[in-house]
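> missing the sequence, but the structure's below:
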C-alpha cells in the first residue's frame, strides 16, 4: 500500500469524537492524532509557523506557511473531529479499523472520517509535505486551519478567525470541505459533477415541546402531549417551505443542461428565463438531493416522551433540524414553523441558530478570480467532471470565515458515489485509494498555481 495511504489509515484508527460539552471530550485521541501528524509530516512541523490559539481552542491546529508575498493569503481548512459511531450502526467493516477492502473500483479504506473529514485533512498535509520536499515557496501565505470541534459547532473556527483578524490577515479566498466530484449527482447526467459550494444553508435547530398532566397509561385522555406533538410534526411534513431557486442553483442548471436528455435539456438550457417555480418543481420531483437545492428543509431528528412504557408523557419534545436557504432567515423560518404547527400549546423555541452564509462570487476579473482558479485546477485533475457552483446543504466551519473574507468556497477534491455521500454521518463511510491520491494531486496543483 502507498505510504501516504498508510498515514491516512493511521489517523482513521484514532476516534477523535468531540462532544458539545468540551469538558466531556476525551483529549487523548486528539493528542494521539497530533503526534501522528508530527511523525509523518516533519517538514510541515519544522518549517511552518504553528499558532497556538490558547484556551479558546486548545486542540485546534493553525499553521502559517510563509509565501513570497503576504498579500492575498489563502486559507485551506479541514477538521479533525468525527461524529460518533453508535452500536446499532450496521458497519460492514469496523468504523475505526481503517480496513482496506477490495471493491469493483479498486481498493478502498473503510472507516469513520475517510470522507468527513480526515481524508481532506491528511490530503492537505501530504500535499504540503511533498511541496516542501520539492523546495517550493508558495506565491503567497497559506494558512492551514484544522478545527477540532466542527461537528458540534465548537469554538475552534471562531478562535482561528479571531487570531487572523488580530494579525490583520484578510484572506483572498478560503477553501473548506463541502462539495465533491460527485457521481450520480443529477438525474440523467452521466458525467461526474464537481460542485463547489459558493454559499451554504443556515443550520438551525428548533424544539417543539408539549406539556400535560401525564399519568398512568391505562387511563389516557385525548389530545395528550404525544398526540399533540405527533400532529404538529405531521403538519410540518405537510407544509414544506416554498420553492426558492438562488443564483448558484440557476448557474448549476445552466451548466448541466447540455449533458441532459432532451426533455430536460430544453427546460434547463433557458434556466435563467424559466420561471423559478417550474425549475423548482422539476428538482423536487427528481428526488431528495435535488429537492434540497431549492427550498429550506426541515426534519424531526430527536424525540423524547415518557420515561417508561406504562407512563403517559407529561412532556413530549422533538427537535427539528432546518437548513435555511440563502435569501431567507432564522426569523422567517421560525414564523413558517409556528404557522404550520398552528397550535399554541406546542411551544416552538430556538435551540441553535445560524443564518445562511453570504454568496461568494463565481464570476470576477482574472486578477481576483479565486473561483476561476478552483475551476481550472478541477479541470486539470478531473477532466471528465462538469464544474459548477452550488448551494451547500450542510454546515461547515467555513461560515465563520465569511466575517473576514468575501470568497469562501466549499469543495473536497474527492470522487464520491451517491452511496458514499449517503454514508457520511451514517455507516460504511469509505474512500477509494485512487480517489484519495487524486485529491492529494489536486491540492498540489492548487498550491503550485497560487
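Great, that's in hand. What you are looking at is a predicted structure, and each value in this text was computed from that prediction instead of being measured.

> when you work out contacts or count neighbours from here on, use the C-alpha atoms and nothing else.
OK.

> what is the neighbour count of the nearest residue to residue 66 once chain neighbours are set aside?
Closest residue in space to residue 66, ignoring its immediate chain neighbours: residue 141 at 4.7 Å, by Cα to Cα, 6 or more residues apart in numbering. Around residue 141 there are 21 other residues, counting by other Cα atoms under 10 Å.

> dump the residue contacts of residue 141.
By Cα atoms under 8 Å, 6 or more residues apart in numbering, residue 141 lies in contact with 64-74.

> can you say which helix or strand has the nearest residue to residue 433 once chain neighbours are set aside in it?
Leaving aside its chain neighbours, residue 433 sits nearest to residue 108 (5.3 Å; criterion: Cα to Cα, 6+ apart). Element membership for residue 108, per DSSP states H and E: strand 106-110.

> and that strand, which residues are buried?
Residues 107-110 are the ones in strand 106-110 that count as buried (16 or more other Cα atoms under 10 Å).

> and the helix or strand hosting residue 323, how far from the chain's centre?
Using DSSP H and E, residue 323 maps to strand 315-324. Relative to its chain's centre, strand 315-324 lies at 20 Å (Cα atoms, centre = their mean, to the nearest Å).

> next SSE after that strand?
helix 330-341.

> okay, pairing it with this:
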C-alpha cells in the first residue's frame, strides 16, 4: 500500500502517535486470576480499537484468534523463508487508584510523560510494533519473509493465549528465525564499574516454582506451649535455607554478560571480569553476600513470601505453613531443588506442596543473525549503549515459543532509569514521550533487516 508523503507525515506525526497511544491506555484490559472478574468485552474493545487505529495492518495481514485473548497477525513476505515473530501483551495488572496521584487509565500527559497502567508493561511495546509496521506498510513495505505479530491478553495471569498461538504455529510446521518479546532494556548503573548505558537482551529466563512448606502437630491453648513450636521449627528451616543456598553457577548468558560489559568497565572491575575464571569464586562469594539482581543471576533463589498459622493469638496452630517463591537457574531441575529444601530443612516430617512449576527456558545463542539484527537496531537508536546478552529473572510469554524457535530474545525497547523500572506493576506507571517514540524508532530500524 502506497500513501502520499503528506498523508504519512500527518498520520505519523508526534501528536498523532501520542493520541493513538492514549486511546490504548484508556482501555482497562485488566487481568485477574479470578476469571469471574475479567471483563472480556473490554478486551474485545481493545481489539476493535486496534482495527480502527491501524487500518493498513488489518488490510494487509491475516488476523486469527487463539485462546481466550490471543491475536496473531500474519504479514506475508516475498519469499517462503523462516518468519519472525514480534510479541507483546495488552493485559495489565490491577491498580489501587487511591495510591495513584493521577487516574490510572486517563492517559494524562504530565512532566513530558504519559501516565497510566500498561504504559511500560507492555502496551508501549505493542504500540511501537503496530506503529512501525503500519508506517512501513503505508510506504509500500513488503518483507522478505513472513512477519507475525503475536499479542496476548492474559500474560499477567499465565493464560493460554500465547501457548495457543504456539500450538497453531507448531501445527503449521513454522520455525521462526527470531522471536522478540519484552525483557531487558537500556539501563544505567546496573553493572559494577560500568558508567555507560547498557542494553540487555534476554537470551533465556529462569524457571519458576511456588511451594508451601508445612509442619503439623498438636494444636491447643497457647498458655503452655511446647519447647519447640511449629512456627519456631519452620523459622529455623528458613534460616537453614538462607545459610545453605543452592550452588552458584556462571551460566553461558551470565558469563557472556560479564565478559561483554566487563570490557567496558573501569578500574579494577575491568581486570576482574577480564580474568573471570580466576575471580569467579570471589565474585560468587561477593554476589551471595550482596543479594539482589547479581545474586539472582547466578543461582536459584528462594524468597519466603507468605506465612500462616493460627487465626487467634491465644491458640497454637495444628499446622504452620510458609510460602516460598523460587526462581530456578537453568543448571537446576525443580525436583532437585525440592530435594534440597527437604534435606537442608533437617525436618523429616516437612511437607512440601507444589502450587506452580516450570523449568528454566533453554538459552538462545547470542551469535545468531536475529541477535545481531536486534543489536544493530538498538545501536541505531541508542548509539552509546553497550549491547549485551543477559539472563532474564522474570517470566514472559516468550518461554512458550522456545518450542518452535531456537532464537527467542527478550528486549523491551525503552531506556529506563532505576526509578522508571520501579514503576512497572506499581503506582504512577508512566513512559516518557521521548521513550515512547524511541521504541517506535527501534522497531522501524529492526524491520529494515527483514
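Good, I have the coordinates. Remember, predicted model here, so these are calculated numbers, not experimental data.

> how close are the two chains, by TM-score?
Overlay of the two chains. TM-score (TM-score structural alignment, normalised by the length of the first structure): 0.91; 437 aligned residues with a Cα RMSD of 2.1 Å.

> what sits against the residue nearest to residue 433 of the first structure?
100-102, 430-433.

> mind checking what it lines up with in the second structure?
Aligned by TM-score structural alignment, residue 108 of the first structure pairs with residue 113 of the second structure.

> skipping adjacent residues, who's closest to residue 353 of the first structure in space?
Per Cα to Cα, 6+ apart, closest to residue 353 of the first structure is residue 204, 4.4 Å.

> and for that neighbour, the neighbour number?
23.

> once aligned to the second structure, how far is the helix or strand harbouring it on average?
According to DSSP H and E, residue 204 of the first structure maps onto strand 202-211. Strand 202-211 of the first structure: mean distance to aligned residues in the second structure after superposition is 1.7 Å, counting by mean Cα distance after the TM-score superposition for the first structure.

> thinking again about what came up before, show where the strand holding residue 323 of the first structure falls in the second structure, residue numbers please.
Counting by TM-score structural alignment, strand 315-324 of the first structure sits on residues 319-328 of the second structure.

> got it, and stretch 149-164 of the first structure?
Against the second structure, stretch 149-164 of the first structure falls on residues 154-169 (TM-score structural alignment).

> and stretch 287-295 of the first structure, how far from the chain's centre?
16 Å.

> in it, what counts as buried?
Applying 16+ other Cα under 10 Å to stretch 287-295 of the first structure flags 290-295 as buried.

> next: stretch 413-433 of the second structure.
Judged by neighbour count using 16+ other Cα under 10 Å, the buried positions of stretch 413-433 of the second structure are 413-416, 420, 423-433.

> stretch 312-331 of the second structure now?
316-317, 319-330.

> what of stretch 357-374 of the first structure?
For stretch 357-374 of the first structure, burial by neighbour count (16+ other Cα under 10 Å) applies to 357-362, 369-372, 374.

> from those residues, pick the one nearest residue 184 of the first structure.
Residue 184 of the first structure lies nearest to residue 374 out of these, by Cα to Cα, at 21.7 Å.

> tell me which element the closest one falls in.
Residue 374 of the first structure is part of helix 370-381, with elements assigned from DSSP H and E.

> now the nearest residue to residue 107 of the first structure once chain neighbours are set aside, what's its secondary structure?
Nearest residue to residue 107 of the first structure, sequence neighbours excluded (Cα to Cα, 6+ apart): residue 101, at 5.4 Å. The three-state label given to residue 101 of the first structure by DSSP: H, G, I helix; E, B strand; the rest coil is strand.

> thanks again, I'm all set now.
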